[in-house]
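Asks: What would the 3D arrangement of this be:
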Amino acid sequence: MGSDKSSSLSRSEGGVYDVVQAEIRINNQPESNGNVVSNDLYPMNGHSTLDSRDGSDSSKRRLSPNEKSYFLAREILMTERTYKKDLDILNTWFQDELPPENVESLQPLFQLIESMTQHHGVFLRDLEHRILLWENRNMTENHHIGDIMLKSMVVLPVYEEYLESHREFLERLNDLYETDEPFQQIYREFEQQKICYVPIGTLVLKPLHRLLHYQLILEKLLEFYPEDHPCHADCQGALVMISRTTENVRQILEDSENFQLLCELQRDLGGFALLANNSRVFIRQGCLLKHSKRGLQQRIFFLFSDVLLYGSKSPATQQFKMLGHVALRSLITENAEHNAFIIYGGQKAITVSAGTTAEKTLWLAELSKASAEIKSKPHVQLNLGTLKNCSSSEEGLDTCAQSNKSPTGSTASAVRSNNAIHVCWHRGATVSLRDFIVSSENQLSGYLLRKFKNSSGWQKLWVVFTSFCLFFYKNYQDEFALASLPLLGYSVGPPSFQDTIQKEFVFKLSFKNHVYFFRADSEHTYNRWMEVLRSTTQTQEFKNTRGTH
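Replies: The predicted structure is shown next:
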């Protein structure tokens, strides 16, 4: 990346925020009983609440009168634990893998992440202390969280600077990946480590997601507290302060998510150096069946604002390669029988079939809309780097596949099994840019009990939901997930009568014959998990007609 961006990313002499000193002043304000903060707080009421459901109703935990506010405060604590670890992945794990010259190049990113890490370390301890006091039934004066949220707004200047600079961080990471072969190797190997459970670019966007979650919880608290409640003023003040920042987050988040997706696709689909650019917008990806002389062949399609790409997954390498493209400026669609339709591009025609009529309608509508929009704009030469030499009829595929390499000579990077491309391929799912935005705004962490379809017992797990996927840990302190469950293609809802589940607060996740039951510890927690999971699964439920797990 050029020196102009290097200088623009540099922090000013007065731009280093003394977060530690600010929080020392905050922490010097004593809690009402001066108890020592526990570093191993949860499962707080986890065992007593979840496990007590196997006993009588009288054994269930009864919380303070402000029950909803308690669960909202606990949600902040649970998700804060995950967010702090996300910051540590970038600030410690990833940075430690890089040579000094790369660390120096990315220093502005690491400086801001370090400031956030310091703040959230203290904020997390404050939350743990407050929840511990809250669960002491004799200390009702600690049944609030607004004051802690208001004090935490001291870090907003750091986030505002991060908001201004994060896109340049993403661009710098992408430039280094495409031009620096040793960095690319480190980057790819780090993303395959267990600690890096989501792409590095997604971790870079996590601070923006986190601000939106704080705003959501503050809004829910204000819905619960009456205006004369002592905590109302603190929550209102914190909401006013953070809303000024989140308003800017919402204005740019879609562009940032789009650029991050383009960079990921650029690497996963063979490292096309010119796929990610500021004028291209990702619209949708998903699987369709292509008609050929050899029958129906599964293909994965990627619709952008200027081009439609399609390809397949190699059984040998488990990597995706592009087989052809159609420029949207020349694209025309035609309806066909059943769930089939025809895509015309130049002198070529591709006949495909969708899994359902609804999915066919979705593709036809978005193809037509994107094609009409590009035709209304001035003509710009379509440039995809190596891919521009591929035909739109799959002729010369060997040559095309061989040319799909990045400037460093590397082929597509290995794709993790819970990657959205992989899941779309195996489940016949489809996902849009809007789905990615909604998913980024709906993240959750906490303890749940899990039961398989044919098992009798329940297993307590720490569960993190992000990027369309559930990640399972023994407890929140574990660094690596035991397993993950991608949810694209799944449906969520309460158990049916035939499931014979005799427990409260249970929801069911199902895809074909794959069924999982999860049990929350309260009605509020159950409703929050259902709300968040439905944000991802509800747009997928009409697409579950083909594919394998």
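
Asks: rest of the way, CA atoms for contacts and neighbours
Replies: Noted.

Asks: list the buried ones in the host helix or strand of Thr361?
Replies: For Thr361, the host element (DSSP states H and E) is helix 357-375. Residues of helix 357-375 classed as buried: 359-360, 363-364, 366-367, 370-371, 374 (neighbour count, 16 or more other CA atoms under 10 Å).

Asks: what's the answer for stretch 231-246, then?
Replies: Buried residues in stretch 231-246 (16+ other CA under 10 Å): 231-239, 241-243, 245-246.

Asks: Could you export those as a markdown table, including secondary structure and distance to Arg284?
Replies: Compiled in a markdown table, the buried residues of stretch 231-246 are given as follows (DSSP: H, G, I helix; E, B strand; the rest coil; distance: CA to CA, whole Å):
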| residue | secondary structure | distance to Arg284 |
| --- | --- | --- |
| Cys231 | helix | 44 |
| His232 | helix | 42 |
| Ala233 | helix | 43 |
| Asp234 | helix | 42 |
| Cys235 | helix | 38 |
| Gln236 | helix | 38 |
| Gly237 | helix | 39 |
| Ala238 | helix | 37 |
| Leu239 | helix | 34 |
| Met241 | helix | 35 |
| Ile242 | helix | 32 |
| Ser243 | helix | 30 |
| Thr245 | helix | 29 |
| Thr246 | helix | 26 |
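
Asks: Would you do the same for the sequence below? I want to compare the two.
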Amino acid sequence: MNLPFHSAGPGWPDSDVDDIYEVQDPYHRCHDTDYERSGWLEQNVHSEEDQIHSSEEEDNSSTSSKEHMNEVDRQLEEEIKRKKVVHIAQEIMSSEKVFVDVLKLLHIDFREAVAQATHHNGKTIVDERILNQILYYLPQLYELNKDLLKELEERVAHWTDHQRLSDIFVKKGPYLKMYSTYIRQFDINVALLDEQCRKNPGFAAVVREFEMSPRCANLALKHYLLKPVQRIPQYQLLLTDYLKNLSADSEDHKDTQAALFIVKEVANHANDIMKQGDNFQKLMQIQYSLNGQHEIVQPGRIYLKEGTLMKLSRKIMQPRMFFLFNDALMYTTPVQSGQYRLNCILSLAGMKVSKPSQEAYQNELNIESVERSFILSANSASERDEWLEAIATAIDDYTKKKITFISSRSQEEAEEAVDNGALLGSKAPIWIPDLRATMCMICTCEFTLTWRRHHCRACGKVVCQACSTNKYYLEYLKNQPARVCDQCFSKLQENKDRCASTSISPLKAGAFSFTRKQKKIPAALKEVSANTENSSMSGYLNRSKGNKKQWKRLWFVVKDKVLYTYAASEDVAALESQPLLGFFLREEKNGPARKLQFKLYHKNTLFYIFKADDIPTAQRWIETFQEAMILEE
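Replies: Predicted coordinates for the structure are as follows:
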């Protein structure tokens, strides 16, 4: 151990340990002898031992001091928590006192104000039954909370004797469920209050006068009616804070946990009811927005989604406002700002929703229901997908709730029967739009101003009058006779023969026969229809037969390396077909539309110029054409 020099002298052995570490002058003159040196070393050893013992004492003293400080801190923290518990108990009691006064204002003071107005006017201001409905369940809540307040005041006044209050909530727990009944009727009662104020000027005057009185503190009556709705969450917050500050060995700890569990259950139930209340308000809002008298509010009906979609009619797209519920899909026509005319409410029972098979109609979705079926179009593919998912989920949930076990037939078998056409005529078909078919979908004769289109009421196809001379009783039309095509007529007759129990007979349209001279169409052009499945690509393109020729919008299908051309997307026969092997493409290099256009050549001879609606579509068509031009080995 290296220590600084220290001058020898009296008192050294008795010097304090700390003195050893005092820095001395290293150049101080000293005459050492062997004895002195030996004595100094001995003294130094004893001093080191004293230092070690002293350090141990200091460590022990420090540990003891820390333990003492921790104990003090713990006691201080416990004291703070005890004071908080008392403060929260007082807050529970004082807030209950304020709340009971609110209940008294509604149940007693407001009733007295109405009674005084009735006495003063000499006639009934408002029917007693209506007033009781507006103040529904407030008498019961007033008695419950008045009793609760009395017990809370007793406990807080004698806190040192009991130091507990949660057992009161445990005892009153079953009665707290009365709040759920009040909350369930809250929206209805407030709506009734508003309605009476609109219809009954005398009652409205009483309400206004009462709200302006000092007793009401210039607050609306609805402000006070909302207080019972807010009280249960307040109990939950106060009891949670109360439990957090209670010691684990407190007498009230176990009861507080039980009370908090009860209050949370009531609060969760109240939240569910409030959500239902929001749903009720939304349904009422929709009902008020419809022209005429319509019952949109139905038991168990839940609002899910709304939005504007284009509904495809026979000739044009028309904007319609759609409302999706958990049991129905409703569509309306906008008539003025925020007002609608009801078109139809379609049950989700038996409804199907799907995407069209053609890529060209990526914004569309098909709705098939028992009453009506149609095509809808959204603003974008993503919006279409949102509606598709929402409707499909609603149908699935509705079916799961309504499905019942049928021993003789499973749900899958029933669905398969529908898909196989066994129930033809039981559902409204989706009508093919007029502009998507230029020829009869049975005989392929072209439509003109005199040779008009007709729709089969069983399958929705566009047919000519010669191919739809029959009528048949259709189930979805409540067994009323309707025009059907020849193909459906044959199928319906077959179904009738299989179901011997039916007594309904088919109808003939009349003895007149309709004939039209048809243009002979090669069989090769009938092999592939415009809406064929498993094609490489299909859709509309603008086509020109030369640089100076006029553009014509046509429907094209590439299938099995053959390009088929159609006048419309639902035509059953092609205008022409062209194998693409041996052809090649050249993309347009100049001009503003160069990325939209591409040219089809054969042996350096220009056959056609194509133009797509957008660049991504043009690129997909180019890739499809190029794949079809290569002979696979």
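
Asks: Give me the TM-score for this pair.
Replies: The TM-score (TM-score structural alignment, normalised by the length of structure 1) is 0.36; 297 aligned residues with a CA RMSD of 6.6 Å.

Asks: Same list (the buried residues of helix 357-375 of structure 1) but as CSV, adding distance to Val515 of structure 1.
Replies: Compiled in CSV, the buried residues of helix 357-375 of structure 1 are given as follows (distance: CA to CA, whole Å):
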residue, distance to Val515 of structure 1
Glu359, 24
Lys360, 27
Trp363, 29
Leu364, 32
Glu366, 32
Leu367, 34
Ala370, 37
Ser371, 40
Ile374, 43
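
Asks: ok, of those, which one's closest to Leu296 of structure 1?
Replies: Lys360 (15.9 Å; CA to CA).

Asks: I'd say the closest one and Ile342 touch.
Replies: No. Contact criterion CA atoms under 8 Å: Lys360 of structure 1 and Ile342 do not qualify, at 10.9 Å.

Asks: returning to what we had before: toward the C-terminus, what is the element adjacent to the helix holding Thr361 of structure 1?
Replies: helix 397-403.

Asks: buried sites along that next one?
Replies: Neighbour-count burial for helix 397-403 of structure 1 [16+ other CA under 10 Å]: 397, 400-401, 403.

Asks: tell me what it is packed against?
Replies: When contacts are defined as 3 or more CA pairs under 8 Å, 6 or more residues apart in numbering; DSSP states H and E, helix 397-403 of structure 1 sits against strand 320-327.

Asks: Can you point out the buried residues in the strand it packs on?
Replies: In strand 320-327 of structure 1, counting by 16+ other CA under 10 Å, buried: 320-327.

Asks: Please name every helix or strand in contact with it.
Replies: When contacts are defined as 3+ CA pairs under 8 Å, 6+ apart, strand 320-327 of structure 1 packs onto strand 307-313, helix 397-403.

Asks: Output the ones you listed in CSV, with distance to Thr525 of structure 1 appended to each entry.
Replies: Listed next are those as CSV, based on distance: least, CA to CA, whole Å:
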stretch, distance to Thr525 of structure 1
strand 307-313, 39
helix 397-403, 48
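
Asks: out of the ones you listed, nearest to Glu75 of structure 1?
Replies: Of all those, strand 307-313 comes closest under CA to CA, at 39.4 Å.

Asks: you'd agree Cys287 of structure 1 is in a helix?
Replies: No. Looking at Cys287 of structure 1 with DSSP: H, G, I helix; E, B strand; the rest coil, it is strand, so not inside a helix.

Asks: what about it, distance to Thr351 of structure 1?
Replies: 13 Å (CA to CA, to the nearest Å).

Asks: So for those two, which sits in the more crowded spot?
Replies: Between Cys287 of structure 1 and Thr351, counting by other CA atoms under 10 Å, Cys287 is the more crowded of the two (27 against 19).

Asks: pretty sure that one is in contact with His422, am I right?
Replies: No. In this structure, Cys287 of structure 1 is not within contact of His422 by CA under 8 Å, at 10.5 Å.

Asks: hmm, back to that, of the buried residues of helix 397-403 of structure 1, which is the nearest to Ile113 of structure 1?
Replies: Ser403 (37.8 Å).

Asks: mind listing the strands for the stretch 151-300 of structure 1?
Replies: Assigned by DSSP state E, counting those that start in this stretch, the stretch 151-300 of structure 1 shows strands spanning 282-292, 295-304.

Asks: looking at the ones you listed, which is buried most?
Replies: Ranked by mean neighbour count, the strands of the stretch 151-300 of structure 1 are led by strand 282-292 with a mean of 21 (mean count of other CA atoms under 10 Å).
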